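*Asks:* how does the following fold in three dimensions:
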Amino acid sequence: MTRKRIKGLAYVCLIGIIILISRLAQIQLIDTEHFSKENINLLEASVRQRTKQVVIDNGRGKFYDKHGTPLTTEPRSVLILFPFLKEMDWNVEKVAEVIGYSPEQLLEQIKEAKDPVVFHDNGPVVLKDWQVEQINSLEIPGVFAVTKQFERPHQFASQLIGITGENAIELKNRYPDQNYSDQTVMGITGLEKSFDPFLIQDEQTKLVYHVDGRGGPLFGLDVKYIHPSNPFYPIKIITTLDFHIQKQLEIIADHYEMEKGGIVLLDIESNSIIANVSRPKIDEQAPYKNGGLINYMLKPQFPGSIFKTVIAAISIDYKRNSPSRTFDCSKTIHGEVDEVFDHGILTFRDSFAVSCNQTFATMAEEIAAIDPHLIESYAERFGLIDQVGWEGDVFHFQDFSQLADEERGQIFLSDTERTDPRLVRLVGIGQLNVKLTPLSVANMMASIARGGELYSVRAVSSIEYQNGTNFFSFPMDRGKRAVSPYTAEKLRQLLREVVVNPKGTARALQDLPYEVAGKTGTAETGKFVADREEQLVNKWFAGFFPFTDPKYALVVVQLDAKKETTSPISITKDIVNFLYAYDHN
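*Replies:* I've put the predicted structure just below:
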């Protein structure tokens, strides 16, 4: 019996040893790069445990504005001190003299440090070129003056550019044929997501040294400078944004305490985004909170009277806008006495200026009687239904889209809506289920300003190698004609009338240094102020300027706004005044 027990115990021990050896083999030989359900890379973890490093550049491509100004990061020349300096005698007095600080201040910052530190004083201390040269000429181990990439403390156009993050599972799904590290940063939203295949990091630029179990230098004081061997990377994405304009428009939005909504500004000639403001802002601590990640300029919204521009275009083409024809603008769209707006009997031109609902509800009903698909057809011609961001083939990427987050607009949701006169009348004034993205509306205004030509919208003009040579240029896509030059000119005059007419809804814009043309809109959203019967609305202004030689197309929209919320007209005035000063500086 005793021998059987000993034999059994031996088998148990043998099985345990086999299991242990198998486990060690799994850890050290088999699953070294994909250990456990979390796919932990044990090799990388081991290296990280045995090294101390400071990343100078994470190797991911970066965004620049049209003039070459960095948008997401700022290169700064800084002093980096390694923690082993506190254990050695080094020329701290000379380093302190060069940077203009006391030796005590330098020693204090590495006193308790376990990792390399960037010398700071209410932020990183930025060095001049001569300081960098003098510090590095001292050749002190553990003391380096380098140009390090820092994230901008205040990100601009953050929803358009997007955010990055680490997600090992999604990384494998997105790039199944690549062997990227689990710590590789990838684009989650915006242009970061669209251009991720070009931006994804290759090698980091960093200062590294190996440590023993107590954190001391393992191979003496040998700090290695690791730099990618490929001089063409990381890639540079040259956007169409103007950093100074983007910054000022964000300041204006914040000045008027814009809670939800945004601003989109297009360059009419190139049909490119100069600025994209979306509110609420991204909360850096909780980016998914309160919709801060959403770029509302790319999301469909109720347009209200902005949509009357489309109805006007059809009315012109189908000759429903006779100068002698008048409309009773003292009535609502259903023929009842309008207790809010009593404009009396107006012509088509004046109806557009004061935004008479009765006129355009009537026009929409007449148009639908001609062809129930006509309204939708013209909306499509203006690019209001389809995505308007640049799409095309980029090398082996077919149907590459610059604006991956852009959504489509909508006009009708059913045949009933197309054929029921009462519902069609609501569509005619931009209500019911009509939803348009602010970007597509700005694009429509640019098309009208250009004489009826519809282009796709660019947010990026080119991709460049690190050395500045061109990798790929995104051509302007002239697309197709939305309306004839004649119709476009008639629409231009109508949009100008909104500003210059004594009763025009945008008459407050008539004394600006740039002559403005445009359309206002107020749309019911079906949402209400908490504990009140007041309905929230979308407040719009969409237009272009200067009128005689159009340069900019602009949309300002306040979403889910209360009655007392600042009018987009006030915001537009500040934008136009700024742009005039900016252009004539």
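*Asks:* all contacts plus neighbour counts: C-alpha atoms, from now on.
*Replies:* OK.
*Asks:* helix, strand, or coil at the residue nearest in space to the middle of the chain?
*Replies:* Geometric centre of the chain, nearest residue: Leu160, 0.6 Å, by C-alpha atoms, centre = their mean. Per DSSP: H, G, I helix; E, B strand; the rest coil, the local secondary structure of Leu160 is helix.
*Asks:* mind checking the end-to-end distance for stretch 491-511?
*Replies:* End-to-end span of stretch 491-511 (C-alpha to C-alpha, to the nearest Å): 21 Å.
*Asks:* and the residue lying closest to Asp399 once chain neighbours are set aside, what helix or strand is that in?
*Replies:* Nearest-residue entry for Asp399: Gly392, 4.6 Å, with adjacent residues in sequence omitted and distances by C-alpha to C-alpha, 6 or more residues apart in numbering. Using DSSP states H and E, Gly392 sits in strand 391-394.
*Asks:* next, the buried residues of that strand.
*Replies:* Within strand 391-394, the residues scored as buried using 16 or more other C-alpha atoms under 10 Å are Glu391.
*Asks:* list the buried residues in the top helix by length along the chain.
*Replies:* The longest helix of the chain (DSSP state H) is helix 2-25. For helix 2-25, the neighbour count (16+ other C-alpha under 10 Å) marks no residue as buried.
*Asks:* next secondary structure after it?
*Replies:* On the C-terminal side of helix 2-25, the closest following helix or strand by DSSP H and E is helix 42-50.
*Asks:* coming back round to it: can you name the residues in contact with the helix or strand just after the strand holding Gly392?
*Replies:* Later in the chain than strand 391-394, the nearest helix or strand by DSSP H and E is strand 397-401. Strand 397-401 has contacts (C-alpha atoms under 8 Å, 6 or more residues apart in numbering) with 194, 389-394.
*Asks:* tell me who's in contact with the residue lying closest to Tyr514 once chain neighbours are set aside.
*Replies:* Computed as C-alpha to C-alpha, 6+ apart, the closest residue to Tyr514 that is not its neighbour in sequence is Pro546, at 5.1 Å. Pro546 makes contacts with 514-517, 552, as judged by C-alpha under 8 Å, 6+ apart.
*Asks:* contacts only, for Gly216.
*Replies:* By C-alpha under 8 Å, 6+ apart, the residues touching Gly216 are Phe84.
*Asks:* any idea how far Lys281 is from it?
*Replies:* Computed with C-alpha to C-alpha, the distance linking Gly216 and Lys281 is 43 Å.
*Asks:* next, the second sequence, to be compared with the first:
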Amino acid sequence: MRLIRNRRITYGWLILTVLIAILTLRLAWVQLVMKHQRLPGSRHTMVEASLIQRERGIILDSGRGHFTDRNGKPLTGNLIWAAVLFPVSEKELNNSHRQLAELARILGTNVDDLMQRWGRIKEPMLWHGENSRIPRSLSKDQIEKIKQLDLPKLKVLPYEQRYGDRLSGMQWLGFVSGQRKESLFFHHRAEVTGTSGLEKTMDALIRGEGPTVVYFPVDSTNEVIQDIKPVVQAPDNPYYPLRVTTTIDIDIQTGIEELTERAGMKEGAVVVLDTRNADIVAMVSRPFYNPEHIVPSEGQWESRGLKAVTPGSIFKLVTAAAILENGLSTPEEHFHCDGQYGKFGLSCWKKGGHGTVSLREGFAESCNVVFATLAERLSAGQLSNTASALGFGQTVGWRSQQFLGLRSFAPLDHEEKGTVFSGSVDASDAGVRVQTGIGQRDAAISPLQAANAIVTLLHGGVKTKPRIMKQVRYANGQLLQDTDSLVEFASGGSISQETSSILLEWMEQVVQDGTGSASLKNRKWSLAGKSGTAQVQNKGRARNNQWFIGYGPVEKPRYAAAVLVENRSPDSSHQAAEIFGQLFDFLASVETDSGSA
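*Replies:* I've put the predicted structure just below:
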């Protein structure tokens, strides 16, 4: 019995010895081999995964896709180097006063302010300049001087600046919201989503596969462990995030923004289309917005180029086209204007009237009496159908029923349809048709629609769909999807080529002898267009919407444009026509500089 018991003890020790040996070998395998291998389904090794449990991270790049203009110039995304301040104790600050004084000089701030701000933070903070909402970009010289200070709680890291802290008229681009990357010391992935503009309509395509994050190991008190190097985690898919090429020319866009600023334009929009394909070259909305500082209640983030407002006399294009298309007058028919229409409380804008004028001359002079007479001849259906043929009363921006998996995809955010007749009025009433025929009452169009109507006429009455998005590419530059240019608008009928030619000729006369001659006759290019002044109410006050729409140069049309200046005093000069002239002088200079003239 004793022999059996001894054997059992021996076997037990043997088994225990074998288990210890296996465990030792296993631990050695983990330490020497497995710690360098990636865990299944993870980007991290075992050691990295264990460290991340005790790390915090700062997002350097949200991983979101970017937008470029038609020439590849970036509209979003600017890589900068920024200073990151880590939490410090009061003692550490006091012991580093000499270095902090030098740092303050490098950063262009006051040392006391620097110490006060640094001493308050509980999490790492990207350094912002004075009164700036975004991290400050450091020059090479600043970076080198900061490194020489050898401050352990100060790092210089690359950072992706999406917009830049400036006012802009690019509301069509939009902005993002959600957990922003500045001042972020976090555990989990931050969600950044598009809230308006292209950022919103293309959000599902450009979100990417995750942010680029620098992780810093911390101890149990949340203090960064200085002797362990930080780890950078970034998506390694060469195809994402996607890049979107727009039709915008950023040099023209910013040039027009500066032009409207110099002109003192307060409210309104300027839309410029390429006459060859209806592409949106520029769309400027005023007042400007700052995508880094959005106040929703103030409404600056809305693109006025897409909002429908009272058109005034530019709507006479529709009335004239309807009359010609339905054979209800000829260019040489004569009318008499003594300044009063005699009914519906309507009068002409010119006191004393225009006298006896032909239809052609009535268009050039924008005579209300002539066009009230014409509007009475038209039925509501004839007026509505012609408006539709020119792209009014509907969205005109390029869209697709199916685009890269997105249904009913429309890149232009919040594009308004506008109206011809309100559903609550009796359009068979002659007074309603007369007021609508001169661009008042319920008529409403957007600057984009107005500019596109000019392109439609230049293409012989073939309606087009302006695009703002040209193509989508993978991160490596490979083309994913193109969009078709010069897409015909199939619904709503069309204007004949003969009528289109007549209206274009009449728009030339507007500049040569009519309402546009004072501002536009002697410009760098010969121009053509139509003026408009709409009477509106704003907060109980009588105000005017001023319009000028047209194209140039007349000999070989290159651009079509719509200028809308809103809420002008009724006795003020016609700022829209003046800005239209300055706009085309600028475009002529651009074409000359590029060698395209």
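*Asks:* residue in the second structure paired with the residue nearest to Tyr514 of the first structure?
*Replies:* Aligned by TM-score structural alignment, Pro546 of the first structure pairs with Pro553 of the second structure.
*Asks:* any idea how far Glu505 of the second structure is from its match?
*Replies:* From Pro553 of the second structure across to Glu505 of the second structure, the span is 13 Å (C-alpha to C-alpha).
*Asks:* repeat that for Ile228 of the second structure.
*Replies:* Relative to Glu505 of the second structure, Ile228 of the second structure is positioned 75 Å away (C-alpha to C-alpha).
*Asks:* likewise for Ser168 of the second structure?
*Replies:* 36 Å.
*Asks:* which of the two has more residues huddled nearby?
*Replies:* The residue with more neighbours, out of Ser168 of the second structure and Glu505, is Ser168; 23 against 15, by other C-alpha atoms under 10 Å.
*Asks:* quick one: the more buried one and Tyr289 touch, right?
*Replies:* Yes - judged on C-alpha atoms under 8 Å, Ser168 of the second structure makes contact with Tyr289 at a distance of 5.5 Å.
*Asks:* biggest helix in the second structure by residues?
*Replies:* Longest helix of the second structure, by residue count under DSSP H: helix 2-32.
*Asks:* that one - contacts with which helices or strands?
*Replies:* Counting contacts by 3 or more C-alpha pairs under 8 Å, 6 or more residues apart in numbering; DSSP states H and E, helix 2-32 of the second structure is packed against no other helix or strand.
*Asks:* what about the helices in the stretch 151-300 of the second structure?
*Replies:* Applying DSSP state H, counting those that start in this stretch to the stretch 151-300 of the second structure gives helices spanning 197-201, 203-206, 250-263.
*Asks:* what's the most buried one of the ones you listed?
*Replies:* Between the helices of the stretch 151-300 of the second structure, helix 197-201 has the highest mean count of neighbours, a mean of 23, where neighbours are mean count of other C-alpha atoms under 10 Å.
*Asks:* what residues in the first structure pair up with it?
*Replies:* Against the first structure, the aligned range for helix 197-201 of the second structure is residues 190-194 (TM-score structural alignment).
*Asks:* ok, average deviation of the matching stretch from the second structure?
*Replies:* Superposed on the second structure, stretch 190-194 of the first structure shows a mean distance of 1.1 Å to its aligned residues (mean C-alpha distance after the TM-score superposition for the first structure).
*Asks:* show me what that stretch is in contact with.
*Replies:* 159-164, 186-187, 199, 401-405.
*Asks:* skipping adjacent residues, who's closest to Thr332 of the first structure in space?
*Replies:* Sequence neighbours aside, Asp338 is the residue nearest to Thr332 of the first structure in space, at 5.1 Å (criterion: C-alpha to C-alpha, 6+ apart).
*Asks:* and if you look at Ile228 of the second structure?
*Replies:* Ranked by C-alpha to C-alpha, 6+ apart and with sequence neighbours excluded, the top spatial neighbour of Ile228 of the second structure is Pro217, at 6.9 Å.
*Asks:* so the aligned partner of that neighbour in the first structure versus Phe84 of the first structure, what's the distance?
*Replies:* Using TM-score structural alignment, the equivalent of Pro217 of the second structure in the first structure is His210. As for His210 of the first structure, its distance to Phe84 of the first structure is 11 Å (criterion: C-alpha to C-alpha).
*Asks:* shared neighbours, those two?
*Replies:* Common neighbours of His210 of the first structure and Phe84 (criterion: C-alpha under 8 Å, 6+ apart): Pro217.
*Asks:* quick check: Asp511 of the first structure is in a strand.
*Replies:* No - assessed with three-state DSSP, Asp511 of the first structure is coil; it does not lie in a strand.
*Asks:* show me what it lines up with in the second structure.
*Replies:* Counting by TM-score structural alignment, the partner of Asp511 of the first structure is Asn522.
*Asks:* nearest to Ser424 of the second structure, of the helices of the stretch 151-300 of the second structure?
*Replies:* The closest of the helices of the stretch 151-300 of the second structure to Ser424 of the second structure is helix 197-201. By C-alpha to C-alpha, the value is 31.4 Å.
*Asks:* returning to that earlier point: thought the residue nearest to Ile228 of the second structure was touching Ala49?
*Replies:* No - between Pro217 of the second structure and Ala49 there is no contact under C-alpha under 8 Å: 11.4 Å.
*Asks:* neighbour count for these two, which is higher?
*Replies:* Pro217 (21 against 16).
*Asks:* can you pull the contacts of that one?
*Replies:* 51-52, 54-56, 224-225, 228-230.
*Asks:* let's go with 10 Å and repeat that
*Replies:* With contacts defined as C-alpha atoms under 10 Å, 6 or more residues apart in numbering, Pro217 of the second structure is in contact with 51-57, 223-231.
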